[in-house]
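# Please work out how this folds:
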Amino acid sequence: MINVKAKKRFGQNFLKDDSVLIEIIQSMPHNDNHLVEIGPGLGDLTKKLVKCKDVTAYEVDRDLYSILQKEFQSELESKKLNIILGDVLEQWNKNNSLYNSKYDMIANLPYYIATNIILNAFDDVKCEHIIVMVQKEVADKFTASCGDKEYSSLGVITQLVSKEAKTLIVVPPESFNPPPKVDSAVIYIKKDLDKSVSVGFKKFLKGCFVQPRKKLIKNLSAFHNKKLLIDIFEELNIPETARPHEVDASLYSHIYTKVTNNGREQNATC
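Sure thing, here's the model as predicted:
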């Protein structure tokens, strides 16, 4: 491995466990999609990805970008690899996508930006599969189901926009250099490209989970008429005592549609 000191401001922890890289590669779907990698770091995962498909990688660290340019000179010349220097979130803001055709995202994401990257990938209509390593706590939230204590707005959104979401492997701190203070996990999400959630629905969910251990109807009463909510809960057979983590994702969609239309379920979708 190239001896480079990790930079805290970029949330860098370099993966040194080759077995985890192999697990990621083996979990990749067999399709014709392009590959996008975010934060290639020292290129350990990149080396395996370019053996499978053409790759577009986004790297924000100028020093690492220079190292990668030398390390992958032949792959860059043959167009197997394209490395873009810059902030991936700025790319999304500018072009709404990270590639010009359907792609799968495979990456070891920095903790500080992982949630935003996954949520942007959900909104990116050209991104189909997401296989990323994140902090285990974040992984648990994205893959949680109704009734799980980790179930939050992230779990609701994931269930509404995906066909499958699961944790592939838990990765201990000693698999990295420097080791983080917590466990990591690789998650796999297969999106349903026909589904999406609106900005309004995301805002609605934020209100639903603002105090996750309180009753859902109490959280919503801060933003919506309580009498209307009681009627909606009764119609949808949701107990007034239900906590946010006890309500299924599909029901959140119905509640949102009804409160948006004063109790009627029409012309508003999540």
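# drop to CA atoms for contacts and neighbour counts, all remaining ones
Fine.
# most distant residue from the middle of the chain?
Each residue of the chain has a distance to the centre, and by CA atoms, centre = their mean the biggest one is for Lys227: 35.7 Å.
# That residue and Asn31, how far apart?
Shown here: Lys227 relative to Asn31, a distance of 50 Å by CA to CA, to the nearest Å.
# for comparison, sequence B:
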Amino acid sequence: MKRVRAKKYLGQHFLNDLDIARRITESLTTPPSQVIEVGPGMGVLTQFLLQRSDMDLHLVEIDTESVEYLHQHYPQLQKRIIEGDFLKMDFKKLFPDKFSIIGNFPYNISSQIFFKAFDNRHQVHSVVGMLQHEVARRMASGPGSKEYGILSVLLQSFFDVEYLFTVDPEVFTPPPKVQSGVLRMVRNNVEQLPCDERLFIRVVKAAFLHRRKTMRNSLKKIAFNHEAVMHLPVFNLRPEQMSVQAFQELTQLIQDHPLCE
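So this is what the prediction gives:
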């Protein structure tokens, strides 16, 4: 079977540089036995992952043409090639134990993949992925940066996030219009936040919805006793000025001052 045709609607950009492919796979350190490769395409990462003896590899691919190619070129993975949408997978049914995720992620769903990892944070050990440079930088950025945002705070609450290296467009077919970046995140030892996690997510999302506003203005629609705490200095800050810990402490403060009936 000849090469798979890259499909724009799937955000496919096939990596051609084997040295970069090797670097990406080597960045997945001490994974649990189960590893999921997302969007393997023609298997440029797969070939290196198969050389490792420390993993039980599964491939998830939505493109029928790529699935056919993988079956022909990697017959040893016949029963481990899953045709379907990664974003719709029920990990608790398919992979009851902890697992890692790796891939040259389709650009049009790269953020959603990391939100999916966050939603399944108690199962996901680590993620190594190539995605748009700007998005990768955003996830790894800290307070004080214009790139710091919702995903930065949410992911860094449960994962150690590290931007690894930049990849130029010319090593892809077709070349993307932007640079790519390789990101690694590894689960930290936080099992539960010191605040209500659902409220924490609401606070973070509300804060960055209008990132130029202060917390006082951004959190107006969240129900709590505003009068009791709005005088505190934290409400004068903008979201990019607040650390992950500060967001957790603010959430706890809101919890401690419910709206009086």
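# Give the helix, strand or coil label for the residue mapped onto Cys146 of structure 1 from structure 2.
For Cys146 of structure 1, the aligned position in structure 2 is occupied by Pro143, per TM-score structural alignment. Following DSSP: H, G, I helix; E, B strand; the rest coil, the label given to Pro143 of structure 2 is coil.
# give me every residue that touches Pro143 of structure 2.
Pro143 of structure 2 makes contact with 240-243 under the criterion CA atoms under 8 Å, 6 or more residues apart in numbering.
# PyMOL command to pick out the buried ones of the residues you listed?
Buried residues within these, as defined by 16 or more other CA atoms under 10 Å, are selected in PyMOL through the command that follows:
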select buried, resi 240+241+242+243
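# Now do the helices in the stretch 1-150 of structure 2.
When secondary structure is read from DSSP state H, counting those that start in this stretch, the stretch 1-150 of structure 2 shows helices at 18-26, 46-49, 64-73, 91-94, 110-119, 133-140, 150-158.
# Give me the neighbour count for the aligned partner of Ala165 of structure 1 in structure 2.
Structural correspondence for Ala165 of structure 1 with respect to structure 2 (TM-score structural alignment): Val161. For Val161 of structure 2, the count of nearby residues is 23 (other CA atoms under 10 Å).
# Would you confirm that Val161 of structure 2 belongs to a strand?
Yes: the assignment for Val161 of structure 2, made by three-state DSSP, places it in a strand.
# pretty sure it contacts Leu154?
No: between Val161 of structure 2 and Leu154 no contact is recorded; they are 10.9 Å apart, counting by CA atoms under 8 Å.
# okay, and the common contacts of the two?
Here Val161 of structure 2 and Leu154 share no contacting residue, scored by CA under 8 Å, 6+ apart.
# Of all the residues in stretch 85-104 of structure 1, which ones are buried?
Taking 16+ other CA under 10 Å as the basis for neighbour counts, the residues of stretch 85-104 of structure 1 that come out buried are 85, 88, 92, 96-99, 102-104.
# An error on my part: the question was meant for stretch 30-38 of structure 1.
Taking 16+ other CA under 10 Å as the neighbour-count basis, stretch 30-38 of structure 1 is seen to contain the buried residues 33-38.
# could you show me where the strands are in the stretch 101-250 of structure 1, in order?
For the stretch 101-250 of structure 1, strands defined by DSSP state E, counting those that start in this stretch occupy the ranges 103-108, 127-135, 162-171, 176-177, 184-191.
# For Lys5 of structure 1, find the nearest of those.
With CA to CA, the closest approach to Lys5 of structure 1 among those belongs to strand 176-177: 9.1 Å.
# rewinding a little: to Gly263 of structure 1, which of the strands of the stretch 101-250 of structure 1 lies closest?
Closest of the strands of the stretch 101-250 of structure 1 to Gly263 of structure 1 is strand 162-171, at 27.2 Å (criterion: CA to CA).
# okay, the angle between that closest one and helix 18-26?
Here strand 162-171 of structure 1 runs at 170 degrees with respect to helix 18-26, directions being taken by axes from the mean of the first three to the mean of the last three CA atoms, to 10 degrees.
# what's the nearest residue to Val60 of structure 1 once chain neighbours are set aside in contact with, if anything?
Once its chain neighbours are removed from consideration, Val60 of structure 1 has its nearest residue in Gly86; the separation is 4.6 Å (CA to CA, 6 or more residues apart in numbering). Going by CA under 8 Å, 6+ apart, Gly86 of structure 1 touches 58-61.
# now do 10 Å
Gly86 of structure 1 makes contact with 58-62, 65, according to CA atoms under 10 Å, 6 or more residues apart in numbering.
# for His73 of structure 2, same thing?
Contact analysis of His73 of structure 2 by CA under 10 Å, 6+ apart lists 1, 42-43, 47.
# Next up, the contacts around the alignment partner in structure 1 of Arg5 of structure 2.
Across the two structures, Arg5 of structure 2 finds its equivalent in Lys5 of structure 1, going by TM-score structural alignment. Contacts here follow CA under 10 Å, 6+ apart; on that basis Lys5 of structure 1 touches 12-14, 177-178.
# go on, Gln51 of structure 2?
The neighbours of Gln51 of structure 2, taking CA under 10 Å, 6+ apart as the test, come to nothing; the list is empty.
# The closest residue in space to His224 of structure 1 that isn't next to it in sequence - how many residues pack around it?
Excluding the flanking residues, the one nearest His224 of structure 1 by CA to CA, 6+ apart is Val259, at 7.4 Å. The number of residues packed around Val259 of structure 1, counting by other CA under 10 Å, is 19.
# Alignment lookup: Val259 of structure 1 to structure 2.
Looking across to structure 2 (by TM-score structural alignment), Val259 of structure 1 lines up with Ile254.
# Hmm, Val229 and that match touching each other?
Yes: under the contact definition of CA atoms under 10 Å, Ile254 of structure 2 touches Val229, with a separation of 8.3 Å.
# Taking the buried residues of stretch 85-104 of structure 1, tell me the two that lie furthest apart.
Of all pairs drawn from these, the one with the longest distance (CA to CA) is Leu85 and Lys102, at 21.2 Å.
# Kindly reformat the contacts of Lys5 of structure 1 as a markdown table containing distance to Asp54 of structure 1 and neighbour count.
Shown next, in a markdown table, are those (distance: CA to CA, whole Å; neighbours: other CA atoms under 10 Å):
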| residue | distance to Asp54 of structure 1 | neighbour count |
| --- | --- | --- |
| Gln12 | 24 | 23 |
| Asn13 | 25 | 22 |
| Phe14 | 22 | 23 |
| Asn177 | 27 | 16 |
| Pro178 | 29 | 15 |
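# Having no further points to raise, I will conclude here.
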